[in-house]
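S.K.: Task: produce atomic coordinates for the following.
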Amino acid sequence: MSYLDLPRVIFDGDFQADVSTVNNDVRNFDIDTFDPGSADRAWNPTGSAAFRLLNCRVRDAPGEREEAGAKEDPVLTAVIAGSVDRVSAKIVDLDPQWQLSSALWGLRVELRADENLILAGDFEPASFRDIWFPPVFGTQRPRPTARFQSVLHNIVWARPGVSRIADRLREASTGGKLSIRLMTFAFNGNVSSPRFTIGSVVGAIGPYRPDEPHTFVTGRRFAPIVDQNGTNSAGVNYFDGVVRSGKQLVVDLANALPILDDKGTVVDQGELRFGVLPDSATDQGATVVEGVGFTALGDPLPYRDPGWLLDTGGIATIAIPPRVDIAARPLALLRANAADHTVVVRETLDGWLVRADKHIHRAESGDTLKTRVHVARFGRPAPRAEVTPLLLGPAKVGPLPPTGTPATAFTAERPERTDADGQTTLRVRCSDPGTPRGYIDGQIYQMVLGIRGVDVDRLRHNPLEPITALVFDDYEIPAGPTWLDDVQPIFKQYANLYPIMSERLIRLDDYEAVREHRAILQFAFSRDIGDPNAMPVTRDLSRAKRRMILNWLALPDLPVGTGRPRPVSKPDTRVAEAVEDDTVDPTDSKGQFARAYLRSAGAIERTEP
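M.R.: Presented below is the predicted three-dimensional model:
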């Protein structure tokens, strides 16, 4: 069960992601060499990191309108937004050296009809998955898309009887949670546009069952071939589907098909339909004939119909004909030609899926990271599978210090074989990386998951979605912290990178301003990391340093100190020069980062512990 199951609520509208962009350049973290003019070169230097759902309304509740009285159900006219009694949620990257996992923090989702609450829940913090930068189609340039999947918890419901749809949704879910997916597209980074920092979103809310992953669907995984340069020639992104009762294939194509505008217009790629291939030998790009090379499932996809994406949320249900066996045969998306079909994209080879539910981590020295790993084959749990974590070696992306060193600070344990539900736990021991990046706290480590006896390349992992951790440096809290010696170097960095603080609230690098606003800083630095009011907004400060700041703020005289000499960070002379990429919108820093990373990915070594 997930948002792909029924009952399901589909909605669409806008979102705002007011991201800061001074911190996109890792060199701006060096307070000794920071150039104040770098803010002028950033396309949104005063970004607040706010994330908001705007103008969102329910489009449909599939299968519910036909029921007696359902047309009057308040859910069908409900608006969807964040909480009316808290500050906006925040969207931030893990690190300037890993910008491909932006996470939502502190989001509350509320459905209201005529100001009456139907349901509300807290969005468990999660990073997007399967971000995509589609290729150019002739003269058409689709915009990047990404998918946030998580669960809603701490749910508040309207009283029974107010909404039949809400009542059915509550009955179908367990554990006090709901499954939710947001797909964002058509983000506008043009500072002169009235839609600056605004994009479009389609969403789905459905049931949740215990032991399901929170951030992806355990089902049939469709994966394009990606070459050594990271190029996806399929014209279709990674996507997932589930088989329901052996009679229907339900797939989420919202983040799979290239989208041209904020209205959800999908690039016309001809007639597309699903089919089942006879064996695993038939791969992407192959020409096949219906009845011989594949068996058709259902009707052609109506993705070219006006409003299809917004009306359906990108979710399609395909009938499986009687007596068609898909239990151990690969499914594929095919394009019709004059007399045959072309395989556009297909399931992973041999039907394998191995994914970690929580793939983005912030860790302290001495922590042991834990995440649940799910292994399936052709959509069914794979018991007794042996998962093999593969640590990725140092990566050099543009003018950045290398990541992944020292490898000894990130040690994965060999997981136990998967249980009857195809699940196991991955544990990684983290130790002090020793400030390998100089002016940036901690280090970035990454790994991918393999299966013993299976070539990892056959799993067709998304190269932009490794398990990634920011491991903070070890830090000994001083007994008597002072402004100049301990607090100011940290606050100076945040003042440089996030000028909105100085413009609208407080100059963090000014002692007197900090003294004046001591109370609000104590409040913000003491918040839980999931609280939308938490500081730092970027969640890139270790627990020990936050505790040091709070200790200093609690001292009655806020001691200034003497300003003991600090080691001056020096640029790493081994780094590669930045490579400009004029095929990507210059305001799309993630596209720039992704292409630079993929150019280097072929040289990254994978090491088994």
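S.K.: make it CA atoms for all contacts and neighbour counts henceforth
M.R.: Will do.
S.K.: where do the helices sit along the stretch 501-609 of the chain?
M.R.: Using DSSP state H, counting those that start in this stretch, the helices of the stretch 501-609 of the chain run over 511-516, 518-525, 543-554, 589-601.
S.K.: which stretch among those helices comes nearest Leu272?
M.R.: Closest of these to Leu272 is helix 589-601, at 27.5 Å (criterion: C-alpha to C-alpha).
S.K.: if we can go back for a sec, Ala336: which of the helices of the stretch 501-609 of the chain is closest?
M.R.: It's helix 589-601; of the helices of the stretch 501-609 of the chain, that one is closest to Ala336 (C-alpha to C-alpha) at 31.1 Å.
S.K.: next up, for comparison:
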Amino acid sequence: MSYLSYPRINFYGRFFTDPSTVNNDPTHYEVDNTVPSPWQNPKGLHKFQLQDCSIVSTIGKDGEIQDPILGLPFITTDKPSAAKIADIDVYQQGVPTIYGMEVSIPISDSISLTGLIDPAVLNQLWWVSVLATRSWQDADYQMDSFGGDMNASGVYQSILRVPFSSWPSDEVSPVLKELKARTLQENGNYLVSIRFVVDGYRNVPEDKQYQTGRITGSLGPVFANEPLYSPGVRILNGRTQDKSDPWHYPMFNNCPFTIDKERKLLIMDLANGICRKNAGGPPVDLGTLTALIKPEHSDPILIGEVDYLEYCFNTYSHIVQLPLSEDQITVLNSSALSLKISRTDIGPSEIFVEDIKPVNIEIEVRPIRIEGSPGSVATTKVYVSRLGKPVSGKKLGVQILSVHGNTPGATVPPSNPGNTPQAFGAIDASVTETDSLGFATVSIVVLKDPGFRTPQLDGQLYFINLYDTDFPVPSSVSQSAMISCLVWSDYKVKKNPKWEDVQDILAPYVKLFPGMTEKINLIDFKSFEIFAKNPPWVHMYGPDTPPSHGISAGAIGFFMTRDENDPRYMPVTRDLSKAKRDTVLNFIFNLQKGTATGPNNQES
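M.R.: Below is the predicted model:
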């Protein structure tokens, strides 16, 4: 909720990212597939960086204000390395996570607001955010028709942690002064809510904006007792999507909104909700867009006209504020919100409407990785609300799906089965009753080894759906209410592994990530040995770099012992289990001692 409050700092520009997609095809994980299709950008390094971003507006308690930070750059620092973006699994490419993203507003040569963003997960991804050129049918997959990265849009929400020492003095900016006064503090940091929407990604090498897309975002305060990585507010549902609709009927996605009772405002976030005319372009023409309240037993109540135009998207991150009367607030507290268009030739006029009957379910951390040994446990929080208020004493239902090709939400064709017989019943999940603040804890426990899908595709992916038990089990749930859980196979750490053991573990990365292999061929023993022993950490990474896993030298060991949220962590895709990683590190430790079993069982 907090980024919808005040003060709000809006930024706009472009982003760069270069993920390799060789690992997007399950058939590439077959051992016999030694020369996989390059797909797009095979040598990509999974960087995520801001380009040409700047502060475009600042919003205070009473509306837009002029502030000295207006027009300043909003940048990624690339420290200690460029942020990285990675999917959780080949069968789930809809929740990519950005790790180690440090951002900054440089105010002068010596003053900046700089902080590190908690791992940010894509949410509310939709692939039809661009008006089709011919139809919405799957068969008509074209540049601006159904499907494709250019036609996708999604939202990231996370927390920016700014050290006390990095916050500029109060004289620098009235907006930053107010933000500091209103936001939470934790462990020597000011917490800032950050939300950004990405769309229009250009993945065609001939495009002059290749590997970049559009980004619009907002910074705001963090308040106590609210979710950190989800809006935690009311939701407008986009008009029902039907691929059989005529090509000129635009589609719509879900949008969060809140009521600021203190300032008597309706605040709506439309940035990820309205279909665009073209990839990364302006919203489609809707005529006049109007907000109304829909009381259950009386006529709709007009609130006012909603600004949906491109200027609002570019300048205010498409966060719209409308004044409310006391009477309107009273009615809206128990009634649905609706947005209608004046055009009658592009489908039903009601393009957004709130469903106030079921509770709103928002899981805080939605991608989860867990070791596959029986008894392993992972947890996350879920926030439950209705009409913008936390719901206490609520018990949610839990549905566990072992993912295969035709599982709803899977990102591969049904021809790929994606699971093994032992995957069924390998995990259990439960959720506690919500507390007085609307929060509950989801626990996932491993019951048995889930196996592996191929020798090079470790573990099993599960979708864990949460739902309101007052209604039938849904055929699909909102992305916000679904956990994507990758459970590794039950691999026993080898204390004295052979070189062949290490080769088996690292072979998929050599095949699937050519960009990394260009730097280090991890299954060539001589290359591995050189970079497993060199350089000394004290010389390359600084005298304050402590040994880890008994290792204090070697680039491979250094990068494999970084924290998973560190952008230098290897493998960058973060799809290597801890047990297998520890096995590789044990080999490096033995190699440095001269006791490792190298090629052909020779001691090295």
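S.K.: follow-up on the earlier one: got the helices of the stretch 501-609 of structure 1 as CSV, with mean neighbour count and distance to Arg170 of structure 1 columns?
M.R.: Shown next, in CSV, are the helices of the stretch 501-609 of structure 1 (neighbours: other C-alpha atoms under 10 Å; distance: least, C-alpha to C-alpha, whole Å):
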stretch, mean neighbour count, distance to Arg170 of structure 1
helix 511-516, 14, 47
helix 518-525, 16, 35
helix 543-554, 18, 37
helix 589-601, 19, 38
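S.K.: Any idea which of the ones you listed gets closest to Leu334 of structure 1?
M.R.: For these, proximity to Leu334 of structure 1 was assessed by C-alpha to C-alpha; helix 589-601 is nearest, at 27.0 Å.
S.K.: The closest one aligns to what range in structure 2?
M.R.: Alignment note (TM-score structural alignment): helix 589-601 of structure 1 is unmatched in structure 2.
S.K.: hang on, the earlier thing: present the helices of the stretch 501-609 of structure 1 as JSON lines; the columns should include distance to Ala113 of structure 1.
M.R.: Shown next, in JSON lines, are the helices of the stretch 501-609 of structure 1 (distance: least, C-alpha to C-alpha, whole Å):
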{"stretch": "helix 511-516", "distance to Ala113 of structure 1": "43"}
{"stretch": "helix 518-525", "distance to Ala113 of structure 1": "33"}
{"stretch": "helix 543-554", "distance to Ala113 of structure 1": "41"}
{"stretch": "helix 589-601", "distance to Ala113 of structure 1": "37"}
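S.K.: So which of those is nearest Arg304 of structure 1?
M.R.: Ranking those by proximity to Arg304 of structure 1 (C-alpha to C-alpha) places helix 589-601 first, at 26.6 Å.
S.K.: sorry, back to before: tell me which of the helices of the stretch 501-609 of structure 1 approaches Leu449 of structure 1 most closely.
M.R.: Taking C-alpha to C-alpha, helix 589-601 is the member of the helices of the stretch 501-609 of structure 1 nearest to Leu449 of structure 1, at 15.9 Å.
S.K.: Relative to the whole chain's centre, how far out is that closest one?
M.R.: Centroid displacement of helix 589-601 of structure 1 relative to its chain, using C-alpha atoms, centre = their mean, to the nearest Å, is 16 Å.
S.K.: same check, this time on stretch 469-476 of structure 2
M.R.: Using C-alpha atoms, centre = their mean, the offset of stretch 469-476 of structure 2 from its chain centre is 25 Å.
S.K.: what does that stretch contact?
M.R.: 358, 395-397, 408, 467 (C-alpha atoms under 8 Å, 6 or more residues apart in numbering).
S.K.: now, the most widely separated pair of those residues?
M.R.: Pairwise over the contacts of stretch 469-476 of structure 2, using C-alpha to C-alpha, the maximum falls at Lys395 and Pro408, 24.0 Å.
S.K.: neighbour-wise, which of these two wins?
M.R.: Lys395 (17 against 13; other C-alpha atoms under 10 Å).
S.K.: In structure 1, what sits opposite that one in the alignment?
M.R.: In structure 1, Lys395 of structure 2 lands on Glu386 (TM-score structural alignment).
S.K.: And for its match, nearest residue in space, chain neighbours not counted?
M.R.: With sequence-adjacent residues excluded and distances taken as C-alpha to C-alpha, 6 or more residues apart in numbering, Glu386 of structure 1 is closest to Arg417, at 4.8 Å.
S.K.: quick one: contacts for that neighbour?
M.R.: 383-387, 424.
S.K.: Which two of these have the greatest separation?
M.R.: Pro383 and Val387 (11.0 Å).
S.K.: Please say which position in structure 1 Glu529 of structure 2 maps to.
M.R.: Per TM-score structural alignment, Glu529 of structure 2 is aligned with Arg515.
S.K.: check which helix or strand covers the spatially most central residue of structure 2.
M.R.: The residue lying closest to the centre of structure 2 (C-alpha atoms, centre = their mean) is Val121, at 1.7 Å. Val121 of structure 2 belongs to strand 120-126 when assigned by DSSP states H and E.
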